[in-house]
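K.L.:
just coords:
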């Protein structure tokens, strides 16, 4: 079936909660379910390190992330496709702005009053390289480890990033109101994603993830 729109281009750092439209939502949902479970089963069954690295690397290299987005971006946290997409999106944001992501994580870790920095487990010192490696590790764990643990780890990461974005917004208020508002919005998006990933982990554990 032909589509009336062009394949979307990701703008991950500016607006990472975009949604792609679908000509047939019911068919799209079925395809998302089938492809996500098939990919998870393929990776877990084969346990080929090269396959795992290719699957993880889709978020940071090449056009493969656009294909995943077109299949999975509409799905909610009740589905495997929805939670996997959120993990890929987190990694894509870092690929688009590793320095900014590392800065938010450092700020959020300093402000955190919970064990989230320990759960997220970024290597110290937090650098653009280490923040990318953390997201890769979370993604890799989703495919070859305990998916629930990977989702909880990603939720902790998001809570830290939300704190970091809010902290940076506070320091920018006097200088740039528009940027401060953008950061406040980003903090809310990270906070929402943290809740979604936590919900996905719970569904994985109780067997209700679609």
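P.N.:
Thanks, I have it. Note that this is a predicted model, so its numbers are computed, not measured.
K.L.:
only C-alpha atoms for contact and neighbour calcs from this point on.
P.N.:
Will do.
K.L.:
and the next element down the chain from the helix or strand containing residue 133?
P.N.:
Using DSSP states H and E, residue 133 maps to helix 128-144. Remark: after helix 128-144, the chain's next helix or strand is helix 147-172, criterion DSSP H and E.
K.L.:
mind giving me the packing neighbours of that following helix?
P.N.:
On a contact count with 3 or more Cα pairs under 8 Å, 6 or more residues apart in numbering; DSSP states H and E, helix 147-172 meets helix 80-96, helix 98-111, helix 116-120, helix 128-144, helix 177-206.
K.L.:
of all these, which one is nearest residue 160?
P.N.:
With respect to residue 160, and counting by Cα to Cα, the nearest of those is helix 98-111 at 4.6 Å.
K.L.:
in that closest one, what's buried?
P.N.:
With burial defined by 16 or more other Cα atoms under 10 Å, the residues of helix 98-111 counted as buried are 98, 99, 100, 101, 102, 103, 104, 105, 106, 107, 108, 109.
K.L.:
quick one: the last one from residue 159, how far?
P.N.:
When distance is defined by Cα to Cα, to the nearest Å, residue 109 is 9 Å away from residue 159.
K.L.:
list residues touching both of those two?
P.N.:
Common contact partners of residue 109 and residue 159 (Cα atoms under 8 Å, 6 or more residues apart in numbering): residue 116.
K.L.:
possible to save the buried residues of helix 98-111 as a markdown table with distance to residue 166?
P.N.:
As requested, the buried residues of helix 98-111 are arranged in a markdown table below (distance: Cα to Cα, whole Å):
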| residue | distance to residue 166 |
| --- | --- |
| 98 | 18 |
| 99 | 17 |
| 100 | 13 |
| 101 | 13 |
| 102 | 14 |
| 103 | 12 |
| 104 | 9 |
| 105 | 11 |
| 106 | 12 |
| 107 | 9 |
| 108 | 8 |
| 109 | 12 |
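K.L.:
take a look at this one as well, against the first:
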């Protein structure tokens, strides 16, 4: 049974595949616990709102007791209002033939807007997880534009990179990947990365 005040959680790129999986984990208590009610703030771009409407219909269909409500929007000022936690999943994907500098330029625009919105509208103790690649760079950009939020409240998820590093080490040493522990990733989601 849900107890306590609901926390507000924003998920960007909310109509995407990664967010789709994440939203259900948040909603059923896998992320914040089975006693923590949530209000979901779901942000995406205007062309994705039809898909996001379908996601919201599924949230309704599940009727999960922890979900005390949701907001679907294309507006950062609405999405980031009073949030306690932010999962920044939405980012520009690298397309075939796209230069890395073009990808970075597109993501700077996205994460600048989100950082400014966090700074202006979110709770000052908000915890921010950047998932959209290049996650480390995007987290840095976002935190730069959110100077009122402590830098230690930002983190980047480089799990795919960690998994790849663990797999490469396991193959090189002839081990099962489950026997490779304590892998740390330095660098970004690129050739500058070093396990």
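P.N.:
Nice, I can see it. Keep in mind that this is a model prediction, so the values were computed, not measured.
K.L.:
any idea what the TM-score comes out to?
P.N.:
Once superposed, chain against chain, the TM-score is 0.30 (TM-score structural alignment, normalised by the length of structure 2); 99 aligned residues with a Cα RMSD of 5.7 Å.
K.L.:
touching the helix holding residue 133 of structure 1 from outside, list them.
P.N.:
For helix 128-144 of structure 1, the surrounding residues in contact (Cα under 8 Å, 6+ apart) are 40, 43-44, 47, 52-53, 56-57, 84, 87-88, 90-91, 94-95, 98-102, 120-124, 147-151, 153-154.
K.L.:
now it and helix 80-96, what's the angle there?
P.N.:
Angle, helix 128-144 of structure 1 to helix 80-96, by axes from the mean of the first three to the mean of the last three Cα atoms, to 10 degrees: 160 degrees.
K.L.:
just the angle for helix 128-144 of structure 1 relative to helix 98-111, thanks.
P.N.:
Using the same axes, to 10 degrees, helix 128-144 of structure 1 lies at 80 degrees relative to helix 98-111.
K.L.:
spit out the contact partners of residue 149 of structure 1.
P.N.:
Residues near residue 149 of structure 1 by Cα under 8 Å, 6+ apart: 142, 201.
K.L.:
from residue 69 of structure 1, how far out is it?
P.N.:
Counting by Cα to Cα - residue 149 of structure 1 and residue 69 of structure 1 are separated by 23 Å.
K.L.:
next one: residue 36 of structure 1
P.N.:
Distance, residue 36 of structure 1 to residue 69 of structure 1, using Cα to Cα: 12 Å.
K.L.:
helices of structure 2, start to end?
P.N.:
Listed in chain order, the helices of structure 2 (DSSP state H) span residues 17-27, 49-62, 76-79, 100-121, 135-144, 159-173.
K.L.:
looking at those helices, which is closest to residue 7 of structure 2?
P.N.:
Closest among the helices of structure 2, using Cα to Cα: helix 17-27, at 10.9 Å.
K.L.:
run the angle between that closest one and helix 49-62 for me.
P.N.:
Going by the same axes, to 10 degrees, helix 17-27 of structure 2 makes 30 degrees with helix 49-62.
K.L.:
okay, now residue 49 of structure 1: neighbour count?
P.N.:
When neighbours are counted by other Cα atoms under 10 Å, residue 49 of structure 1 registers 11.
K.L.:
ok, back up a step: mind giving me the ChimeraX command for buried ones among the contacts of helix 128-144 of structure 1?
P.N.:
The ChimeraX command for the buried members of those (criterion: 16+ other Cα under 10 Å) is given here:
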select :40,43,44,52,56,57,84,87,88,90,91,94,95,98,99,100,101,102,120,121,122,147,148,149,150,151,153,154
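K.L.:
more neighbours, residue 36 and residue 69 of structure 1?
P.N.:
Remark: of residue 36 of structure 1 and residue 69, residue 69 carries more neighbours, 24 against 21, as counted by other Cα under 10 Å.
K.L.:
I'd say that one and residue 87 touch.
P.N.:
No - using Cα atoms under 8 Å, residue 69 of structure 1 makes no contact with residue 87, being 11.6 Å away.
K.L.:
what about residue 50 of structure 2, how many residues close to it?
P.N.:
The number of residues packed near residue 50 of structure 2 is 10, by other Cα under 10 Å.
K.L.:
still on that earlier bit, dump the helices and strands packed on helix 147-172 of structure 1 into JSON lines; add distance to residue 171 of structure 1 as well.
P.N.:
Listed next are those as JSON lines, based on distance: least, Cα to Cα, whole Å:
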{"stretch": "helix 80-96", "distance to residue 171 of structure 1": "22"}
{"stretch": "helix 98-111", "distance to residue 171 of structure 1": "11"}
{"stretch": "helix 116-120", "distance to residue 171 of structure 1": "22"}
{"stretch": "helix 128-144", "distance to residue 171 of structure 1": "21"}
{"stretch": "helix 177-206", "distance to residue 171 of structure 1": "8"}
